[in-house]
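In: Build me a model:
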Amino acid sequence: MTILVTGATGNVGGQVVEQLVKRGADVRALVRDPSKANFPAGVEIVQGDLLDVDSLRKAFAGVSTLFLLNAVVADEYTQAVIALNIAREAGIERIVYLSVIHSDRFVNVPHFAGKYGVERMIEHMGLNATILRPAYFMDNDHTIKDVITRYGIYPMPVGSKGLAMIDTRDVGEVAAIELLRREQSSVPLPMERINLVGPDTLTGTDIAALWTQALGRPITYPGEDTAAFEQNLRQFMPNWMAYDMRMMSERFITDGMIPERGDVERLTEMLGRPLHAYGELAAQIAASV
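Out: I've put the predicted structure just below:
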């Protein structure tokens, strides 16, 4: 029996592949460019694209369980709809889908709304799936480490409500556990949703304080100028994506990303260890600069 991982060369997908291999699973990785694939021995690599129906049919043949990850791209929803239809056509009855926390509430944020649409499709199609709903990935802050270390500010407008940011290693391991739970079940399991959160709910000021501790010098949180945030993002991403990120940050400010009661305890029990904390990330980056 084979587990197919989409988005396998990305941060989360790569973690999923690694964790599945550690657990002895038969893994197939769907990649657009095989030259970029660097997987453990034994992983089957198939070339394809989520908008290429023929390549999906080939990749999905003989697959028992699917991990569906769609990157934040303009046609994300279309990719997911096609993939799920082809999965059903191929007789795949076990699915783990990577959505996002509060997808049903942050509906003015384009990529949240898209993921919620996919969740609803899964439900209405009667597909047997675990829907993983991660909070903001703390690993994303690797991309702003130079701003933090050079200018002494934490620039993400995360607000004062708090984000329960999660490490992608925890996301990948929970995904692997769920994939194998479904794979090894004698019957398809009912639909389930799991919030993926970190151990701490941190405000912008909290995060700046962790950086201050890690670097041994003051790091400040300048506040929530989301218009300036969007303009800065436009320097290295398409304007639609920069706008999407602005809408997300504004919901951080008004709502935060707050765990539900029992989320942290549930994940800790699943993993059999504590969740990775943001302070670990800050300390790791500080040690490398």
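In: okay, CA-based contacts and neighbour counts for the rest of this
Out: OK.
In: Where do the helices of the protein begin and end?
Out: Using DSSP state H, the helices of the chain run over 11-22, 53-60, 76-89, 110-124, 145-151, 168-184, 204-215, 226-233, 239-255, 263-271, 278-288.
In: any chance of those helices in JSON lines, plus distance to Arg28 and mean neighbour count?
Out: Compiled in JSON lines, the helices of the chain are given as follows (distance: least, C-alpha to C-alpha, whole Å; neighbours: other C-alpha atoms under 10 Å):
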{"stretch": "helix 11-22", "distance to Arg28": "9", "mean neighbour count": "21"}
{"stretch": "helix 53-60", "distance to Arg28": "8", "mean neighbour count": "18"}
{"stretch": "helix 76-89", "distance to Arg28": "14", "mean neighbour count": "18"}
{"stretch": "helix 110-124", "distance to Arg28": "22", "mean neighbour count": "20"}
{"stretch": "helix 145-151", "distance to Arg28": "34", "mean neighbour count": "15"}
{"stretch": "helix 168-184", "distance to Arg28": "13", "mean neighbour count": "21"}
{"stretch": "helix 204-215", "distance to Arg28": "38", "mean neighbour count": "20"}
{"stretch": "helix 226-233", "distance to Arg28": "34", "mean neighbour count": "16"}
{"stretch": "helix 239-255", "distance to Arg28": "30", "mean neighbour count": "19"}
{"stretch": "helix 263-271", "distance to Arg28": "23", "mean neighbour count": "16"}
{"stretch": "helix 278-288", "distance to Arg28": "30", "mean neighbour count": "16"}
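In: I'd like those as a markdown table, with distance to Gly159 appended.
Out: Formatted as a markdown table, the helices of the chain follow (distance: least, C-alpha to C-alpha, whole Å):
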| stretch | distance to Gly159 |
| --- | --- |
| helix 11-22 | 25 |
| helix 53-60 | 41 |
| helix 76-89 | 27 |
| helix 110-124 | 19 |
| helix 145-151 | 17 |
| helix 168-184 | 22 |
| helix 204-215 | 6 |
| helix 226-233 | 10 |
| helix 239-255 | 4 |
| helix 263-271 | 21 |
| helix 278-288 | 16 |
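In: quick one, which of these is nearest to Thr2?
Out: With C-alpha to C-alpha, the closest approach to Thr2 among the helices of the chain belongs to helix 168-184: 8.6 Å.
In: Which secondary structure elements does the closest one sit against?
Out: Contact here means 3 or more C-alpha pairs under 8 Å, 6 or more residues apart in numbering; DSSP states H and E; on that basis helix 168-184 packs against helix 11-22, strand 63-68, strand 94-98, strand 129-134, helix 263-271.
In: before we go on, could you also do this sequence so I can check it against the first one:
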Amino acid sequence: GDEFTQAIVTLNLAREAGVERVVYLSVFGADRAVEVPHFAVKFGAERMLRQMGFGATILRPTYFIDNEAMIRDVIVDHAVYPMPIGGKGVAMVDARDIAEIAAIALIRRDAAPGPLPVETINLVGPDTLTGAGLAAIWSAVLGRPVAYGGDDPSGFEQAMAGTMPRWMAYEMRLMAERFVGDGMIPEAGDRERLTAILGRPLHAYRDAAAALAGPAARAAG
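Out: Presented below is the predicted three-dimensional model:
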């Protein structure tokens, strides 16, 4: 809840200490999803980096594939994909790709003779996934039908309120409304830029789903 205060304090301390080069983990669409608190916070920090004169790489990842661990049991035990992703599509990204891009950006800025210009990199996955498409992937991984739970973010909020503070569950609903309404769709050249930086393909959702399913997937196979 106090992430923005932490960002302000951290960047002020960094400037006082003479730090000039920063790699900052923001979020995809931070400049547009201003009604979602943890998106608005990220965009505020982006503005600070620019206005305070840091040389910065701003990383804007989409929804993390790794977050699916939180709903794994619902999918496997109840055959429902519960996250309201919608039909526009979300290009979910693997945290391993985020970490490697971040490390490359840190090394590049550290090795540069002086501060480099501010750059923004969208971090996306290789596939733009819909709710129905995700249910189909899990059906294939598990070898049995998995249904999509639908596009209702309010139902998702109610479910999340049982496992997290209500204010956070409300924020998750606002995020889900963005997924359903706008999606998280890569811009032209985003994927090509990432594969060029990494020198390899991006990690795919289906492989992560199979790893998450574990014995359930192997049994189905």
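In: if we can go back for a sec, which stretch among the helices and strands packed on helix 168-184 of structure 1 comes nearest Asp141 of structure 1?
Out: Between those, helix 11-22 lies closest to Asp141 of structure 1; by C-alpha to C-alpha that is 13.0 Å.
In: In structure 2, what stretch matches the closest one?
Out: Under the alignment (TM-score structural alignment), helix 11-22 of structure 1 falls on nothing in structure 2.
In: just stretch 111-125 of structure 1 next, same as before
Out: Using TM-score structural alignment, stretch 111-125 of structure 1 pairs with 38-52 in structure 2.
In: ok, now stretch 238-252 of structure 1?
Out: Aligning stretch 238-252 of structure 1 against structure 2 (TM-score structural alignment) gives residues 165-179.
In: and Val142 of structure 1, how many residues sit next to it?
Out: Slight slip there: residue 142 of structure 1 is His, not Val. Residues contacting His142 of structure 1 under the criterion other C-alpha atoms under 10 Å number 12.
In: Tell me the counterpart of it in structure 2.
Out: Under the alignment (TM-score structural alignment), His142 of structure 1 pairs with Ala69 of structure 2.
In: can I assume its match is in contact with Ala213?
Out: No. Using C-alpha atoms under 8 Å, Ala69 of structure 2 makes no contact with Ala213, being 9.4 Å away.
In: The most centrally placed residue in structure 2: what's it in contact with?
Out: Nearest to the mean C-alpha position of structure 2, counting by C-alpha atoms, centre = their mean, stands Tyr63 at 2.7 Å. Residues near Tyr63 of structure 2 by C-alpha atoms under 8 Å, 6 or more residues apart in numbering: 90-93.
In: Asp127 of structure 2 now?
Out: Contacts of Asp127 of structure 2 by C-alpha under 8 Å, 6+ apart are 91-92, 204-205.
In: counterpart of it in structure 1?
Out: Going residue by residue (TM-score structural alignment), Asp127 of structure 2 aligns to Asp200.
In: Can you tell me how far the aligned partner of Arg181 of structure 1 in structure 2 is from Ala140 of structure 2?
Out: Alignment note (TM-score structural alignment): Arg181 of structure 1 maps to Arg108 of structure 2. Per C-alpha to C-alpha, to the nearest Å, Arg108 of structure 2 is found 40 Å from Ala140 of structure 2.
In: Then Gly133 of structure 2?
Out: For Gly133 of structure 2 relative to Ala140 of structure 2 (C-alpha to C-alpha), the value is 11 Å.
In: now Asp110 of structure 2
Out: 44 Å.
In: Kindly report the same for Val80 of structure 2.
Out: 13 Å.
In: for the residue lying closest to Tyr243 of structure 1 once chain neighbours are set aside, what are its contacts?
Out: Spatial nearest neighbour of Tyr243 of structure 1, chain neighbours left out: Glu230 (6.0 Å); criterion: C-alpha to C-alpha, 6 or more residues apart in numbering. Going by C-alpha under 8 Å, 6+ apart, Glu230 of structure 1 touches 242-243, 245-246.
In: Can you lay out those residues as a markdown table showing distance to Tyr97 of structure 1?
Out: Converted to a markdown table, the contacts of Glu230 of structure 1 look like this (distance: C-alpha to C-alpha, whole Å):
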| residue | distance to Tyr97 of structure 1 |
| --- | --- |
| Ala242 | 25 |
| Tyr243 | 25 |
| Met245 | 21 |
| Arg246 | 25 |
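In: if we can go back for a sec, the helices of structure 1: which one's closest to Ile194 of structure 1?
Out: helix 263-271 (8.0 Å).
In: mean shift of the closest one relative to structure 2?
Out: In the superposition against structure 2, helix 263-271 of structure 1 averages 0.4 Å from its aligned positions (mean C-alpha distance after the TM-score superposition for structure 1).
In: and that helix, what other elements does it pack with?
Out: Short answer (3+ C-alpha pairs under 8 Å, 6+ apart): helix 263-271 of structure 1 packs on helix 168-184, strand 192-196.
In: Give the aligned range of that helix in structure 2.
Out: With TM-score structural alignment as the criterion, helix 263-271 of structure 1 aligns to 190-198.
In: residues in contact with the matching stretch?
Out: 100-101, 121-126, 201-202.
In: repeat that for 10 Å
Out: 91, 97-98, 100-101, 104-105, 121-127, 199-202 (C-alpha atoms under 10 Å, 6 or more residues apart in numbering).
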